[in-house]
Structures are given as structure tokens and as C-alpha cells.
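Participant: Requesting a structural model of the entry that follows:
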Amino acid sequence: MSTIDMKSVGLNESFIQEARLYSKWKIGRISSQSKDLYKVITEWGELTAEVSGKFRFGVQTSADYPAVGDFVLLSEPDNRIDHATIHHVLRRKSVFTRKAAGTANDVQVIAANIDTVFICMALNNDFNLRRLERYLSIAWDSGATPVIVLTKSDLCEAIQARLDEVSSVAIGVDVVVTSGLSEDGYLVVKAYMVPGKTFVLIGSSGVGKSTLTNRLLASSIMETNETRNDDKGKHTTTSRELFVLLEGGVIIDTPGMRELGIESADLSKSFSDIEELASQCKFSDCSHGSEPKCAVQEGIRDGKLSPERLASYLKLKKEAQYEGLTSRQIETEKLNRMFAGAGGMRSAKKFIKSTKKK
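Facilitator: Take a look at the predicted model:
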């Protein structure tokens, strides 16, 4: 029976060392999930698996469950009818998450143990700098390295102007341009692919992620759709799935995400220009509004910074600060900010008492 080289699909010494603590189980990597069942790549092939009862009992949040890209420890089934059993998820070296839709505190894991995040954005009607800033902030926070992939260049007549706009917000990030119509339009992305590494494609629905995945895999595994009459893409991918590249390494395709709730974000990298200006403000707690000698506002007046970018920064900063809090905790945090400074807590308590009397 042929075996799979697990190192070619991302297994490294760190995972191996941790797995030695549980020598009775084998290492596998989650390639897809369908409700409570998982597809797992192992050295002896791909298996269908489910978590053990003990694992399920110990779970505290949905993010603790195995996700696509996770390395897990599992036991083989006793026969061909039963499923393999997942007992443990190895420590993630990186994880791309977002706030789960319709919940107050839950987190959805998009992909785990990734090395490079390809942020795909079409150069047609999907082009949106504010959304790109959001993706970059979360990508940096994941622990992986972001690369911006501008797709559908054949539908854009002002590519250089778009590149200039992207460069103004993508500080220190590689930017590449692709076209689904060109047979070799994917090669600029393929140049990043190296054996043993993990890559994930994220972006809005219909930006061409599945088309790009098919090119990279030299196949038509992922279904693709034509664009709508309004030049916006149709949704194709409905679940996250990990694919093994012929040259080694793996790529994860994800469903389109037009709305991306922030659980945590690294604004110091995605907004390094604003952070640098903010360090020059007269007051360390400057809100970058009407305070005197605000270096950020001076940057706007000098044309170094756009008001829209500052507004995006402040919005994401507030969202990341309040994410995961209950409504009461959010109100408390707002009051603390309102009455920040000397005697602030006493003033906040007085304010709360006065509102209760009314």
C-alpha cells in the first residue's frame, strides 16, 4: 500500500514532538468537514473520522473543534464500516478566524496552520479598499503572511491606478495581478508555492478563487460560475477544503466572505502608517479627533493620509476592542472611555447612578 509523505502536506518537527506525548495515536490533517464528520489525510490514505465522546465533552467553544488545516491525533477504525476517531488537536501554529455569524461571542475558524494568506480581490466592481484593510488586519493577526491577489485584470482598464490605491493601504505586502482568461495568469501566484507549506485563498464571493485553485491544481476540481449581469461574481465554493499540490504543499479554498466580523486584528501592521503618526501625537491617549498637536490630523492636512483610511482604522480598532463582549460589558467599556483620565471611574459611577434614578 502506498503511503503519503505527511511532511509534504505541512507536518513539521513541532507537531511531531507534541504528537510523541500521545504515542498510541496517529497523526492526520483535516482536509474537509461535513457536519460532524471530517476527511483526514494520513500516511496510510484519507479517512473519514469523528471526534471522540471524551473530546466532545471537553470542548468549551466551537473553535476548539478540529478545523480544516488542523493536525490531529486519531485512532484507526476497527473495520471498514466504522469511522476513525479524533482524540486530540495539535497546537495550532497559526489560525485565521472571524466572528461567527449570528452569535455574540463565538469564533469561526476559517483555516489553521497556514503559512501564506492570499487575499483575493477582483479589479472590477468588487474592488473595495476598506474591505481589504479588514482582511489585512485579520490576516496579520493569524500569524501567517498575507499576499494580495488582484484578479480579473481583463475587466479593468485602469490597472495601474488600482495598484496605486492598493499600495497606499497594503504597506509591506506583496501585490500580484492575475487574469482567469489567461492560461498562464496564475503563474505569479504559483511562484509562492513551495513543498511543505500551506496556503489559503480568501475573499468575497465570485472574485475567482475557485478558478485560481483549479489552475494551481491543474484540474477542474472546484466548480466555477460566470459573473452576473452587474459584473459581480456568483458564489461557488460552499465549504472549506484542503487540496494537495502536485509539487508538494497544500492549498485551502474558502467560501466567499463579503462580511468579515473581527474577533481580533493586528492593526500595528495593517495600519503601520497611522500607528507611526500616532506615536508623534502630543497626548499618548489621543483619539485623533480635535486634540491639539495631533500628528494624525496633521498627516491628513498634509496629504500623507486620507480621512477615509483614518475612519477605517478607528472603526476596526473599536470593533476589535468590543468584539466578544456582552452588551453590558460594551456599555461599561464605553463609559470608561468617556470618563478616561483622573477621577474617571468615580465620574462613571456617578453617571450610572444618575441614570438609574431617572
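
Participant: okay, CA-based contacts and neighbour counts for the rest of this
Facilitator: Will do.

Participant: Who's the closest spatial neighbour of Arg92, skipping the chain neighbours?
Facilitator: Asn113 (5.7 Å; CA to CA, 6 or more residues apart in numbering).

Participant: Can you report how many residues neighbour the one you found?
Facilitator: Other residues near Asn113 come to 25 when the count uses other CA atoms under 10 Å.

Participant: ok, it to Ala144 distance?
Facilitator: 8 Å (CA to CA, to the nearest Å).

Participant: Touching both of those two, which residues are there?
Facilitator: Residues within reach of Asn113 and of Ala144 at once, by CA atoms under 8 Å, 6 or more residues apart in numbering, are 94-95.

Participant: Tell me the buried residues in stretch 150-157?
Facilitator: 150-153 (16 or more other CA atoms under 10 Å).

Participant: May I have the distance across that stretch, first residue to last?
Facilitator: End-to-end distance (CA to CA), stretch 150-157: 13 Å.

Participant: And this one, please, so the two structures can be compared:
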Amino acid sequence: MNNIDMKNLGLTEEFKQESKIYKDLFIGRVSSQSKNLYKVITEKGEIVAEISGKYHYNVKGISEYPAVGDFVMVDRTNNSQGNGIIHRILSRKSVFAREMAGTKEEIQIVATNIDTVFICMSLNNDYNLRRLERYLSIAWDSGAVPVIVLTKSDLCKDIEIRLNEITSIAIGVEVLVTTSTSDEGSRSLKRFLSSGKTAAFIGSSGVGKSTLINCLLGQNILDTNGIRNDDKGRHTTTRRELFILPHLGVVIDTPGMRELGIINADLTKSFSDIEELAFDCKFNDCTHKNEPNCAVQKAIKDGVISVERLESYWKLEKEAKYDGLNSKMIEKEKISDMFGSMGDKKNFRKFIKEQNRKTRR
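Facilitator: The predicted structure is shown next:
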């Protein structure tokens, strides 16, 4: 069997250096999960693995378990002697996470170590600007770069109008238009893919994520279904899964999300128009509600932004516990959430170092 090109899978020198801490273990990347078992791609091939008893004992929350996209340290590279054992997760360089449905604070990791988030939204009944704002806010906060992928353009009669609406709220984000009737759309995705990079497909059920991935793979690996009577796509994908694209890195397919609860959000980027207008408000702590000389309210009266967009901003700000905070205060709130009263100085310094490294990229 030929060795797998782990560099194409996203294995960087940083991951290699970190892995040297753990002697007699092998590095691999989680490709899928089914209950308590994981598929892990190693240099020698894909194995089935489970976490060690010690690992399980030390876990404090669901987000600390391995997730698709994680680089992990395992005790073997084949299953000839039984399932492999996962002992460690290496540091995540980016995380797309959401609040789990039905809970208030439990985090569900959707995908990790991603470079690009393809936010997929169909141009038929799935079209929803407010949901798109929500996806963008989480995507920017994840550390990855969002790209909007509009699907099923053949079912839309007013594409130009919708494109104008999207570009007005997705400032600085590239927008691609695709259709399942042509492979031109999937070809446009390839310029965002390259060896060593990871892209995750995110979106509602039935928007065509699996169809796009099948086109990139060049074969029908993932099941797809047609359109329902209500013009919405049928849900097919039931779990997160990582696929290798020869010389183009990897892609991660994710199930459709009925709910997208927010843990953290980067409103500075997803609502950069409102953030920039706020600099011209009379008061630094302006809430853009009843204060005099509010630049944001003036922009609404002038038709520059919609009242719906401001209401969406307020809603996401409140969900992310940033209500009434400016950008610097939000960063402090994020750090406080992560490290409590700053007693864990080692982790705090590590966090700041990581943020500075991302900024220099």
C-alpha cells in the first residue's frame, strides 16, 4: 500500500513539532465518527480507533472529544491487532462550533482545522438572509475564511436581485453561483482548494452540499436526493465526514443544521458596515436605539442599511453575550469566558500568542 500524503491532508510543521512530545505514538487525522468509534487517517492508511480510558476520564465537556478534522495521536497505524487508541488531540488551529440544539451552553464541534468554510444556501425556498448573517458570524469567528456558495440557481428567476441583497450584507466575502445541471459551479470552488488546505461545507439540509462534493471527488461517493414537493431539498448527509482530494487537500461534509445556536461570533467582520457607521455616532457606547445623533439610525433612514439587518445584529449580539460591548470589550469577554479570572496565565499567554500568529498570516 502506498503511503498517504499527510502534507496534502493538512499536516503542517507545527503539528509535527507538537506531535514529538508524545513518544511511541503516531499522528493521524479524524475523518469520521460513529458513536464512540472514530475513523483516523494515518500515513499507512485509515484505521478505526477509540479514545483511551484515561482520555475519557479527563474530558470535561463534549467539545474536548475528537472531532472531524482533528489531528490526533494514536497507538497504531493498522487494525491487525484490534482498534487503535486515541491518546491526545493536537492543538486546533480553527474551530467551527455551535451551541447544541436543546442546550444553553454545551458546544458542538462541527469541524476543526479548516481554512475555508463554504456556506451553502440554495436560491429557492432555503434562501434566508438572516440565517446567512448567522453563518457568517460564526464562520469568521472560527478562524477560517468564509465563501458563500449559492446552489440551485436554475430554480431562481431573480438571481441578480438576490445577489445584490447578499453582497450588501456579506461584505468582503466571495460569492459563487452554482447549479446541479452543470459542473461549472464545482469548478469555481477549486480555486479555493489546494494541497494541505481544508474546506468544510456548511448549510441547511438539502441545499446540495453532497452534490458539490461528489463533483469535486469525480464520483458519487455521497448519497443525494431530489427536490421535495415544497421545493426544498431532501436531507441526506447524517454525519460529518472528511474526504481526500488528490493534490487539492481535503473537504469536510456536514449534516444540515436545523438550528445554529451561537457560542461566539465575530460581528466586527460579519456586520462591518454597522461597526464602521458606529464610529460616527455621538456616543462611544451607542446602542443604536434611542440615542441622539446615531449614525446607524441615520443610515437606516437614508436607506443605506435595513432595519432588519440592525435587528439581526442586536439579536446575534445578545446571543453571543456581547450586548452593549464595543470590539475591544468583546475580545476581553471572549478571553474571560475562556480563562475565567485570568488565573490560568499559561493558557492566557498561549491564547494571545495564537491570536497574534493568526493576525500575521
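
Participant: Tell me how the two chains score on TM-score.
Facilitator: Remark: TM-score between the superposed chains equals 0.88 [TM-score structural alignment, normalised by the length of structure 1]; 323 aligned residues with a CA RMSD of 1.4 Å.

Participant: Looking at the buried residues of stretch 150-157 of structure 1, which are in strands?
Facilitator: Applying DSSP state E to the buried residues of stretch 150-157 of structure 1, the entries found in strands are 150-151.

Participant: Let me know the closest of the buried residues of stretch 150-157 of structure 1 to Lys232 of structure 1.
Facilitator: In terms of CA to CA, no member of these lies closer to Lys232 of structure 1 than Lys152, at 10.8 Å.

Participant: what sits against that closest one?
Facilitator: By CA under 8 Å, 6+ apart, Lys152 of structure 1 lies in contact with 122-124, 178-180, 207-208.

Participant: Inside strands: which ones of those residues?
Facilitator: Taking DSSP E as the definition of strands, the contacts of Lys152 of structure 1 contribute Ala122.

Participant: Distance to Glu43 of structure 1 and neighbour count added to the contacts of Lys152 of structure 1, as a markdown table?
Facilitator: As requested, the contacts of Lys152 of structure 1 are exported to a markdown table (distance: CA to CA, whole Å; neighbours: other CA atoms under 10 Å):
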| residue | distance to Glu43 of structure 1 | neighbour count |
| --- | --- | --- |
| Ala122 | 38 | 26 |
| Leu123 | 41 | 25 |
| Asn124 | 43 | 20 |
| Thr178 | 35 | 23 |
| Ser179 | 36 | 20 |
| Gly180 | 34 | 18 |
| Val207 | 34 | 30 |
| Gly208 | 32 | 30 |
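
Participant: ok, of the contacts of Lys152 of structure 1, which one's closest to Lys293 of structure 1?
Facilitator: Leu123 (38.3 Å).

Participant: The closest one reaches Ala161, doesn't it?
Facilitator: No. Using CA atoms under 8 Å, Leu123 of structure 1 is not in contact with Ala161; the gap is 10.6 Å.

Participant: Could you give the number of residues near the counterpart of Gln17 of structure 1 in structure 2?
Facilitator: Using TM-score structural alignment, the equivalent of Gln17 of structure 1 in structure 2 is Gln17. Other residues within reach of Gln17 of structure 2, judged by other CA under 10 Å, total 9.

Participant: could you pull out the strands for structure 1?
Facilitator: Applying DSSP E to structure 1 gives strands spanning 26-34, 37-42, 45-51, 71-75, 84-89, 95-99, 107-112, 116-122, 145-151, 174-177, 198-203, 241-244, 250-253.

Participant: Now render the contacts of Lys152 of structure 1 as JSON lines, adding distance to Met257 of structure 1.
Facilitator: Compiled in JSON lines, these are given as follows (distance: CA to CA, whole Å):
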{"residue": "Ala122", "distance to Met257 of structure 1": "13"}
{"residue": "Leu123", "distance to Met257 of structure 1": "17"}
{"residue": "Asn124", "distance to Met257 of structure 1": "17"}
{"residue": "Thr178", "distance to Met257 of structure 1": "20"}
{"residue": "Ser179", "distance to Met257 of structure 1": "21"}
{"residue": "Gly180", "distance to Met257 of structure 1": "20"}
{"residue": "Val207", "distance to Met257 of structure 1": "10"}
{"residue": "Gly208", "distance to Met257 of structure 1": "13"}
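
Participant: Between the two ends of stretch 148-161 of structure 1, how far is it?
Facilitator: 16 Å.
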